[in-house]
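Colleague: A structural model of the following input is requested.
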Amino acid sequence: MPWVLETARQLGLIGASLFTQSCAVDTVYYNIQEMQEKKIPPEKLLVTVSRFPALAALEIADLPSFVQGMESESEYSSLLNQVVGQFSNFKDADWIFVNTFNTLEEEAVNWLASQRSIKPIGPMIPSFYLDRQLEDDKEYGPSLFKPNLDGCNEWLDSKENGSVVYVSFGSLHWREQMAEIAWGLKRSGCCFLWVVRESERKKLPINFAEESSGKGVIVTWSQQLEVLAHRSVGCFMTHCGWNSTLEALSLGVPMVAMPQWTDQPTNAKYIADVWQVGVRVKANEKGIVTKEEVEGCIREVMEGERGNEIRRNSEKWMKLAQTAADEGYGVLRYLTMSSARVFEPAASRFSR
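Modeller: Okay, here's the model as predicted:
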């Protein structure tokens, strides 16, 4: 929201911007903003961004969904303008913070930092699940929704280490796709914990929950960090939103990437091909991820030498995330001291 920074300027305040997506996605949007100002045609812009040296080798399908359709007017046009517009006054902020860490996206971080000073402060995950420097820091913030999770935890406790597939999508599926996911989970033979909102349960195959009760549990909500941190969880099937991606990376959980829209395709590309901590599903010609594909991807993560390799990579990134979190406390101390210097004169000005 660039207008917030503009308002701060009008009030004589210091302005800081926090970018909550990956640095790779930020780099894509920043470059689109710059090239649009230079009136570069969309078709040339797409090719230029996908081959940008600070990013992994991207196909058009790996770019954020708002970007993929920019050659023609689409329902995403206004959304693209909003996300790209974040960077219209990128160089004007006093501070720029990004929810990532240097070792995770070194090339993208270094390139964006070459445009102006930025401070990676990720992974922004409660301390309890990373380095435990703050034992009571278990949630992102207060929540009005406090379900009873005892039954879910007892079920997870009863399973072997790394044997459970955790399935949770931030966005919704249509009925046919829900059925394919359901039967793919069942065909995999793995135990699974699947988060399905109450309003979505009607899309499940008839009697699926009852027929799967020996192997699977379907819940309407879960404390995701607590589930991902549980010893029995060996795979996370996700749409690859940035928060979920950082959580899985930070807790060493391999992923089956099933991106839908916005930044998810780019995150999925990095999950599968750059960090190599998971596999990415492939949709058929109708845009459906079949039950056979779901089963195959789960088995690839959970079984065999490929699964072992993915787990080793996941453990590597977990350790690097923990190191980054330790270093992040130095950044927080810097911010605390800097904030005191910044806000003290501002407070005295408004108190007059």
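
Colleague: going forward, measure contacts and count neighbours with C-alpha atoms only.
Modeller: Fine.

Colleague: Spatially central residue for this protein, please.
Modeller: Geometric centre of the chain, nearest residue: Trp242, 1.5 Å, by Cα atoms, centre = their mean.

Colleague: so it makes contact with Ala268?
Modeller: No: contact criterion Cα atoms under 8 Å: Trp242 and Ala268 do not qualify, at 9.8 Å.

Colleague: mind listing what Leu228 touches?
Modeller: Contact analysis of Leu228 by Cα atoms under 8 Å, 6 or more residues apart in numbering lists Tyr166, Phe236, Glu247, Ala248, Leu251, Val253.

Colleague: now do Arg187
Modeller: Lys291, Glu295.

Colleague: let's see it at 6 Å
Modeller: By Cα atoms under 6 Å, 6 or more residues apart in numbering, the contact set of Arg187 is empty.

Colleague: where does it sit relative to Asn207, distance-wise?
Modeller: Separation of Arg187 from Asn207 (Cα to Cα, to the nearest Å) stands at 16 Å.

Colleague: got it, and Pro120?
Modeller: 47 Å.

Colleague: Over to Gly328?
Modeller: Using Cα to Cα, Gly328 is found at 48 Å from Asn207.

Colleague: Please identify which of the two sits among more neighbours.
Modeller: Gly328 (19 against 8; other Cα atoms under 10 Å).

Colleague: could you say which helix or strand contains that one?
Modeller: helix 304-351 (DSSP states H and E).

Colleague: chain center to that helix, what's the gap?
Modeller: 16 Å (Cα atoms, centre = their mean, to the nearest Å).

Colleague: Over to stretch 277-289?
Modeller: Counting by Cα atoms, centre = their mean, stretch 277-289 comes out at 18 Å from the chain centroid.

Colleague: Mind listing what's buried along that stretch?
Modeller: For stretch 277-289, the neighbour count (16 or more other Cα atoms under 10 Å) marks Val277, Gly278, Val279, Arg280, Val281, Lys282, Ile288, Val289 as buried.

Colleague: Based on its surroundings, how many neighbours for the closest residue to the second one other than its chain neighbours?
Modeller: Read that as Gly278. Of all residues not flanking Gly278 in the chain, Met255 sits nearest, at 4.4 Å (Cα to Cα, 6 or more residues apart in numbering). Around Met255 sit 34 other residues, with neighbours defined as other Cα under 10 Å.

Colleague: what are the ranges of the strands in this structure?
Modeller: Using DSSP state E, the strands found in the chain span residues 16-19, 95-98, 119-120, 164-168, 191-195, 216-219, 233-238, 255-257, 278-280.

Colleague: of all the ones you listed, which lies closest to Glu309?
Modeller: strand 278-280 (9.6 Å; Cα to Cα).

Colleague: List the contacts of the closest one.
Modeller: By Cα under 6 Å, 6+ apart, the list of residues contacting strand 278-280 from outside reads Pro254, Met255, Val256, Ala257, Ile271, Ala272.

Colleague: Now Pro120. Nearest residue, chain neighbours left out?
Modeller: Nearest residue to Pro120 in three dimensions, chain neighbours excluded: Val98, at 4.7 Å (Cα to Cα, 6+ apart).

Colleague: and this one, so I can compare the two:
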Amino acid sequence: MPPLHTSRLSWNNAGAPGGQPAVFQLVTRNNEAKDLAEVIVGNSFRDAEPGAFKLHPEILPIGPLVADLQFKKPVGQFLPEDAGCLEWLDAQPGRSVVSRSSHRPFLWVVRPDFAAGLSKAWLDEFQRRVGGSSMIVSRCWRTARWRASRNGVPFLCWPYFTDQFQNESYICNVWRTGLAVAPGADGVVTKEELSGKVERVLGDDGIRERVGALRDAARRSIAEGGSSHQNLMKFVELLKE
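Modeller: Presented below is the predicted three-dimensional model:
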């Protein structure tokens, strides 16, 4: 597994200090429960994390599982989706939409409670200003790392919570399918840094090739006879015993 600085361990990035012990205890309990399991099923695939699966052969990766058979309905989510963006997305040129960048159309998912004290009037006015080229919705499919790998989407990483720093490490240092934003000396990520990295991610041929290779590996793994498909069948047989 890729090296990770201790400051980026999940319990050190769990929001308010009071949440850190809770996340640490959760990880500890999960590790204790793992030792009792005959097998562990994971939403990943062998080509994505070969070092991790060599270290933990008891894990059966059966992913990436991100949608139904038609790749239309997301799985593993409980809040209602805002499908209003799909028609707008279909009308944009391929690989042209980001979230968010100057001078490019963007899709921005903004939860109603995403920032304490934010004025709804401000958000409504902002949406009116960018409505011609961009779209804001309350919730849609998250561009999680497995959904992105399955569909060949590069990442611009800006982690801030728990295991997102581990995701960034894989994306930027192992798979090399994206870049990370870098804050300035004052800790602020500038709009120039953000827009510049967006252009680099979208214009880098090497990133595009690696994204395509990871996408193909993900699709092979879940196809009939692929490693994840075989593991799923193995898990089914274990349930029958």
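
Colleague: what TM-score do we get after superposing?
Modeller: With the length set by TM-score structural alignment, normalised by the length of structure 2, the two chains reach a TM-score of 0.84; 232 aligned residues with a Cα RMSD of 2.7 Å.

Colleague: re the thing from before, let me know the closest of the buried residues of stretch 277-289 of structure 1 to Cys152 of structure 1.
Modeller: Cys152 of structure 1 lies nearest to Gly278 out of those, by Cα to Cα, at 24.9 Å.

Colleague: Which residue in structure 2 aligns with that closest one?
Modeller: Aligning on TM-score structural alignment places Gly278 of structure 1 opposite Gly178 in structure 2.

Colleague: separation between its match and Asn13 of structure 2?
Modeller: 21 Å.

Colleague: again, but for Phe45 of structure 2
Modeller: Phe45 of structure 2 sits 26 Å away from Asn13 of structure 2, taking Cα to Cα as the criterion.

Colleague: So the two - more neighbours on which side?
Modeller: Shown here are Phe45 of structure 2 and Asn13; by other Cα under 10 Å, Phe45 has more neighbours (27 against 20).

Colleague: Tell me who's in contact with the more buried one.
Modeller: Applying Cα under 6 Å, 6+ apart, we find Phe45 of structure 2 in contact with Pro61, Gly63.

Colleague: Give me the distance between the aligned partner of it in structure 1 and Thr323 of structure 1.
Modeller: Per TM-score structural alignment, the equivalent position to Phe45 of structure 2 in structure 1 is Phe101. Phe101 of structure 1 sits 10 Å away from Thr323 of structure 1, taking Cα to Cα as the criterion.

Colleague: repeat for Met178 of structure 1
Modeller: Met178 of structure 1 is 38 Å from Thr323 of structure 1, by Cα to Cα.

Colleague: Compare those two and say which is more crowded by neighbours.
Modeller: Ranked by neighbour count (other Cα under 10 Å), Met178 of structure 1 and Thr323 place Met178 first, with 23 against 15.

Colleague: ok so, going back, which of the contacts of Leu228 of structure 1 sits closest to Gly216 of structure 1?
Modeller: For the contacts of Leu228 of structure 1, the nearest to Gly216 of structure 1 is Tyr166 (9.9 Å; Cα to Cα).

Colleague: hey, where'd the helices end up in structure 2?
Modeller: 19-34, 50-55, 85-90, 120-130, 145-151, 164-169, 191-203, 205-222, 227-240 (DSSP state H).

Colleague: what range in structure 1 does the longest one sit on?
Modeller: Following TM-score structural alignment, the aligned partner range for helix 205-222 of structure 2 in structure 1 is 308-325.

Colleague: After superposing, tell me the mean distance of that stretch to structure 2.
Modeller: Averaged over the aligned pairs, stretch 308-325 of structure 1 sits 0.8 Å from structure 2 after superposition, using mean Cα distance after the TM-score superposition for structure 1.

Colleague: how about that stretch: buried residues?
Modeller: With burial defined by 16+ other Cα under 10 Å, the residues of stretch 308-325 of structure 1 counted as buried are 310-322, 324-325.

Colleague: And for stretch 230-239 of structure 2?
Modeller: Gln230, Asn231, Leu232, Phe235.

Colleague: Now distance to Gly84 of structure 2 too, for those, in a markdown table please.
Modeller: Formatted as a markdown table, the buried residues of stretch 230-239 of structure 2 follow (distance: Cα to Cα, whole Å):
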| residue | distance to Gly84 of structure 2 |
| --- | --- |
| Gln230 | 37 |
| Asn231 | 36 |
| Leu232 | 34 |
| Phe235 | 37 |
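
Colleague: I'd like to know which of the residues you listed is nearest to Arg29 of structure 2.
Modeller: Among the buried residues of stretch 230-239 of structure 2, and counting by Cα to Cα, the member closest to Arg29 of structure 2 is Phe235, at 23.5 Å.

Colleague: count of residues packed around the residue lying closest to Lys316 of structure 1 once chain neighbours are set aside?
Modeller: Leaving aside its sequence neighbours, Lys316 of structure 1 sits nearest to Gly252 (Cα to Cα, 6+ apart; 7.8 Å). For Gly252 of structure 1, the neighbour count with other Cα under 10 Å is 25.

Colleague: which one in structure 2 is aligned with Gly252 of structure 1?
Modeller: In structure 2, Gly252 of structure 1 lands on Gly152 (TM-score structural alignment).

Colleague: Then Tyr29 of structure 1?
Modeller: Following TM-score structural alignment, no counterpart is assigned to Tyr29 of structure 1 within structure 2.

Colleague: Please name the residues that touch the counterpart of Asn31 of structure 2 in structure 1.
Modeller: Aligning on TM-score structural alignment places Asn31 of structure 2 opposite Phe87 in structure 1. Shown in contact with Phe87 of structure 1 (Cα under 6 Å, 6+ apart): Tyr30.

Colleague: Quick check: Phe87 of structure 1 vs Gln36 of structure 1, distance?
Modeller: 12 Å.

Colleague: and for these two, which residues touch both?
Modeller: Common neighbours of Phe87 of structure 1 and Gln36 (Cα under 6 Å, 6+ apart) do not exist.

Colleague: Neighbour-wise, which one of the contacts of strand 278-280 of structure 1 leads?
Modeller: Counting by other Cα under 10 Å, top hit in the contacts of strand 278-280 of structure 1: Met255 with 34 neighbours.

Colleague: Test my guess that it contacts Cys235.
Modeller: Yes: the pair Met255 of structure 1 / Cys235 is scored as a contact, 5.5 Å apart, by Cα atoms under 6 Å.

Colleague: sorry, back to before: for ChimeraX, write the selection for the buried entries among the contacts of Leu228 of structure 1.
Modeller: A single ChimeraX command selects the buried members of these (16+ other Cα under 10 Å):
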select :166,236,247,248,251,253
